[in-house]
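>>> Sequence first, then the predicted structure:
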Amino acid sequence: MNYAQLTISNPMTKAITSCTVKRESRQSLFITHKWQYLCLHVPLRVGVVLLALASIPMAAHIPSVGEGGRPSLAPVLNQVKDAVVNISVTTRQNYRITWWDDWGRLNPQRQYRDVQAAGSGVIIDAERGLVVTNHHVIAQAQKVVITLQDRRTFDARFLGSDPTTDIAVLQIEADDLTDLVLADSEVLQVGDFVVAIGNPFGLGQTVTSGIVSALGRNQVGIVNAEDFIQTDASINPGNSGGALIDIEGNLIGINTAIISPSGSSSGIGFAIPSNMVRTIAEQLIEYGDINRGQFGVRIEPVTQAVAEGLELSTNNGVVVTEVIPNSGADQAGMRIDDVIIAVNGKEITNSADLITTIALLRIGQQFDLTVIRNGREEQIEGVVQEFQKGNEILPGISVANMTSSHPYYGRIRGVVVSAVDSRLSQSNLVVDDLILEINRKSISNIRDLESIDLEDRPLFLRVLRGTTQFRLIVR
């Protein structure tokens, strides 16, 4: 098993500098909003990419311009590029300076400085001035300035953000805007041509092209609710929040992250599909937050051993290991050893599929589950219920003890983040994070929190997210 270095490049999450991650290959995961671009040398290969694109026989329709019908993306880009904006973020970073005074004593002093960062965004409603971007681009921002392609600048108003899906919505007051309508990402197929537009390395608007490499990517470890479009279109630090469009100029995704050993593009980029963006953005615009519910089951993936034990013909789906009493699942008649294989007709192949699907449903919304019970396929109607928050330890952050069905139960001690209200929380914690330590004191259960002054600042947290441990400072 190799180890890789995980770098969170957003200066606003400065407490998470780096940590060691077990991976099958020596790669580093970089959130694509990064400001250390001055020390990077990135050869520009846009011409090579476009040349290769033009020389391949294409089934998709490509606009033509000029005599001889020269293949070009220019006609499409001229219609959409003004909808992609540059985002400049100012955050307040504090640090400690310590020196010896005249009496030989250590004299620590806290200093503050403003840190500048850059990202991208997409105008999705020109009339109302609504701009969608990534949560990690604007998290903990003191000031956000949006620059249009005609060089006009506007202070942005924060409407809401969702760390679970890494989506945020801003608003500006401006006239003569161009917007991109969110298309239906369900019609995408692997092999479709796509174009990425953004602000890599703070250079200004840049266009790159490629194809859809994969769909429905999850278990990547970037956020909790993952259903990414994977593309080989060149995406670099600063592209976060930018547009991924199809060959006809439809907005089909918001660029979010890359996997790379160097921090720059290596042909593996991820975008949030437009259908997820639409669902989350509508709630953020209306309520300023995502009020998620729960169904009330504990689940595990269907392994080969589970499939054999339950006499299943496939390894797809998730098996129910616990039904929470009085929950929506309990009321719907769910049972232990039920295997969930689809929700609203959408196939469920693993735990991440189910988590993401339920995370996008609203409280009170009904949905249809397809389950295998005792070897027979059955249909069950479920309802999303309000999440029971439990114990609030920080503004907007609630925790609960680990249950026996938790995958880390008995192996790691800690408390589980059970609910996050992004309107109140400034900690960058997300649901299902495990808090292992606070101020260097190990946390085994909620009772251990009673001996810690949670009002004191800063708080030093050690957190486990998936398979990744990192330090987090709450100020």
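Noted; the coordinates are in hand.
>>> When you work out contacts or count neighbours from here on, use the C-alpha atoms and nothing else.
Will do.
>>> who's in contact with the nearest residue to Leu461 once chain neighbours are set aside?
Residue nearest to Leu461 in three dimensions, not counting chain neighbours: Ile438, with 4.6 Å by C-alpha to C-alpha, 6 or more residues apart in numbering. Under the criterion of C-alpha atoms under 8 Å, 6 or more residues apart in numbering, the contact list for Ile438 reads Ile452, Leu459, Phe460, Leu461, Arg462.
>>> from the residues you listed, which is closest to Arg92?
Closest to Arg92 out of the contacts of Ile438 is Leu459 (17.1 Å), distances taken as C-alpha to C-alpha.
>>> Against Asp453, how distant is that closest one?
Noted for Leu459: a distance of 9 Å to Asp453, by C-alpha to C-alpha, to the nearest Å.
>>> what do you get for Thr467?
Note on Thr467: its distance to Asp453, by C-alpha to C-alpha, is 28 Å.
>>> Next: Val323.
35 Å.
>>> and if you look at Pro325?
In this view, Pro325 and Asp453 are 33 Å apart by C-alpha to C-alpha.
>>> neighbour count winner among Leu459 and Asp453?
Each of Leu459 and Asp453 has its neighbours counted (other C-alpha atoms under 10 Å); Leu459 has more, 17 against 11.
>>> tell me the contacts of that one?
Leu459 makes contacts with Ile438, Asn439, Ile473, Val474, Arg475, as judged by C-alpha under 8 Å, 6+ apart.
>>> Helix, strand or coil: sort out the third one for me.
Here Ile473 is strand, with the state taken from DSSP: H, G, I helix; E, B strand; the rest coil.
>>> Put this next to the first one:
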Amino acid sequence: MTRLTVLATAAALALVSAAPAVAQAPRQAPATRAEVQLSFAPVVRRAAPAVVNVYGSRVEQVQAHPFFDDPIFRRFFGDRGGQGRQGGPQRAEVARSLGSGVIVERSGLVITNNHVVENMTEVKVALADRREFEVDIVLRDPRTDLAVLRLKSPPSDLATIEIGDSDALEVGDLVLAIGNPFGVGQTVTQGIVSALARTQVGVADYQSFVQTDAAINPGNSGGALVDMSGRLIGVNTAIFSRSGGSHGIGFAIPTALVRLVVESAKAGSQTVRRPWFGGRLQNVTADVAESLRLARPTGALVVSVVPNSPAARAGLRAGDLITAVDNQAVEDPDGFGYRFGVKPIGGMASIAVTRNGRALVVPVALEPAPPGGQDAITITGPSPFAGARVATLAPGMADELRVSHRSDGVVVMAVEPNSAAAQVGLQPGDVVVGVNGREIAKPDDLREVTAQRSRLWRFQIDRGGQIISSMLGG
């Protein structure tokens, strides 16, 4: 080693030794009583009084003995008058549901999940202080899995919760879930926002859920997800679990959707008025992204546009790629449905589109779909369609029944319980395409072709874009 090298090495070592060491904060115990008592209790005191328990019940007829479910047993004893469709004596049984809800208005408005009160004929709520009240069901919205209840005699000291802005949430924010899991009583769990804009959860049509690791269990449905200011930022609705218990993956409906449903209820509407887009969308796959020369597969691709719809009048066309709504990014068709669907009726929405590699911003009118169902009829007579209420498929009905993949045909709007149509498995949203070789274009076509008995029924049903062909004996 040369003298010069030795001097350089010594100088470097001197510089290192002279550099100040990186200071590390000393670990220490809490120094004050306030630091020891850091707690979520103030948030809970603010929010918990507005969270209620929701109890639903209905009376249904069931077989008095399980033997009567056995077809061999029924063969010997047969159906007897007044003993029910399946034979054998029946008894009344009370079916019950249990969930949670959140008081959002001093007038007594309570928001909960639709599946908590679905098919229930009597619903009550119990406040946090155990007072119970009967309620009216003001609005049900299966598409968002939300329902609005109203206390029949709300007290003057009714606690409410402030509705916060779910769009302001960030992953990592602290949240509390408040509800009544397993019916044990009001319970609070703590966690963080695990993810935002979760789709493909499968519990509602408008999907952009807040995901949280705060423990959510059966009975929490309809309860509150609150931020650290005690504001409602989501309604707990589902868990991802193989055992029925919480595995740290829970989902809440964001308050952007909650506001839409609450405002519809306050306006006296029994349904939620949503803007109609009028276009069919699909996911962008890796192959589609490559063909469009996209850096990654994202956005909602326009497949078709309904004539004279808001999308058509805005100039949108097949092949357009929707990337944002009012400057809020769209990752997939579910994301677009949420962003566009929560907009209030009236005015315009700015839709960011990529067309042939060019970026465009297209204004789309926010207006409801044209009404349909004016020609609805209920099919009677000796056919498999007896008990089905059908109508010409109008654009508004296609959107509401989620059959926007087609704009023609006769759609099943409702099916009477225990009817022939129910027994063959017809469902709301099914589109009747043909019966016994005859094309069905309007309700009268179906009524005429089913008015006479037939030894054999052949029919085609469009269900979710798939044609189902069936054959039944008359």
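Perfect, thanks for sending it. Since this is a predicted model, take the numbers as computed values, not measurements.
>>> Got a TM-score for the two of them?
Taking TM-score structural alignment, normalised by the length of the second structure as the basis, the two superposed chains have a TM-score of 0.71; 377 aligned residues with a C-alpha RMSD of 3.7 Å.
>>> thinking again about what came up before, can you turn the buried part of the contacts of Leu459 of the first structure into a PyMOL selection?
The following PyMOL line selects those of the contacts of Leu459 of the first structure that are buried, judged by 16 or more other C-alpha atoms under 10 Å:
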select buried, resi 438+473+474
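>>> Rebuild the contacts of Leu459 of the first structure as CSV, extending it with distance to Tyr287 of the first structure.
Written out in CSV, the entries for these read as follows (distance: C-alpha to C-alpha, whole Å):
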residue, distance to Tyr287 of the first structure
Ile438, 32
Asn439, 34
Ile473, 28
Val474, 25
Arg475, 26
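>>> the strands in the stretch 151-300 of the second structure, which residues?
174-179, 187-198, 209-212, 224-226, 232-239, 250-254, 279-283, 300-305 (DSSP state E, counting those that start in this stretch).
>>> Same check on the stretch 301-450 of the first structure?
318-323, 339-343, 346-347, 366-373, 376-383, 385-386, 391-394, 397-401, 415-420, 434-438, 441-442.
>>> Now tabulate the ones you listed in CSV and tack on distance to Arg128 of the first structure.
What follows is the strands of the stretch 301-450 of the first structure, written out as CSV (distance: least, C-alpha to C-alpha, whole Å):
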stretch, distance to Arg128 of the first structure
strand 318-323, 42
strand 339-343, 34
strand 346-347, 33
strand 366-373, 31
strand 376-383, 33
strand 385-386, 31
strand 391-394, 34
strand 397-401, 31
strand 415-420, 28
strand 434-438, 39
strand 441-442, 48
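>>> among these, which is nearest Ile87 of the first structure?
Closest to Ile87 of the first structure of those is strand 415-420 (C-alpha to C-alpha; 25.6 Å).
>>> The longest strand seen in the first structure packs against which elements?
As assigned by DSSP state E, the longest strand anywhere in the first structure is strand 106-125. When contacts are defined as 3 or more C-alpha pairs under 8 Å, 6 or more residues apart in numbering; DSSP states H and E, strand 106-125 of the first structure sits against strand 84-100, strand 130-133, strand 193-198.
>>> Pipe those strands into CSV and attach mean neighbour count and distance to Ile123 of the first structure per row.
What follows is these, written out as CSV (neighbours: other C-alpha atoms under 10 Å; distance: least, C-alpha to C-alpha, whole Å):
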stretch, mean neighbour count, distance to Ile123 of the first structure
strand 84-100, 18, 6
strand 130-133, 26, 4
strand 193-198, 27, 12
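>>> Let's have those in JSON lines, adding distance to Glu392 of the first structure.
Compiled in JSON lines, those are given as follows (distance: least, C-alpha to C-alpha, whole Å):
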{"stretch": "strand 84-100", "distance to Glu392 of the first structure": "26"}
{"stretch": "strand 130-133", "distance to Glu392 of the first structure": "28"}
{"stretch": "strand 193-198", "distance to Glu392 of the first structure": "38"}
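>>> That's all I had, so thanks and see you.
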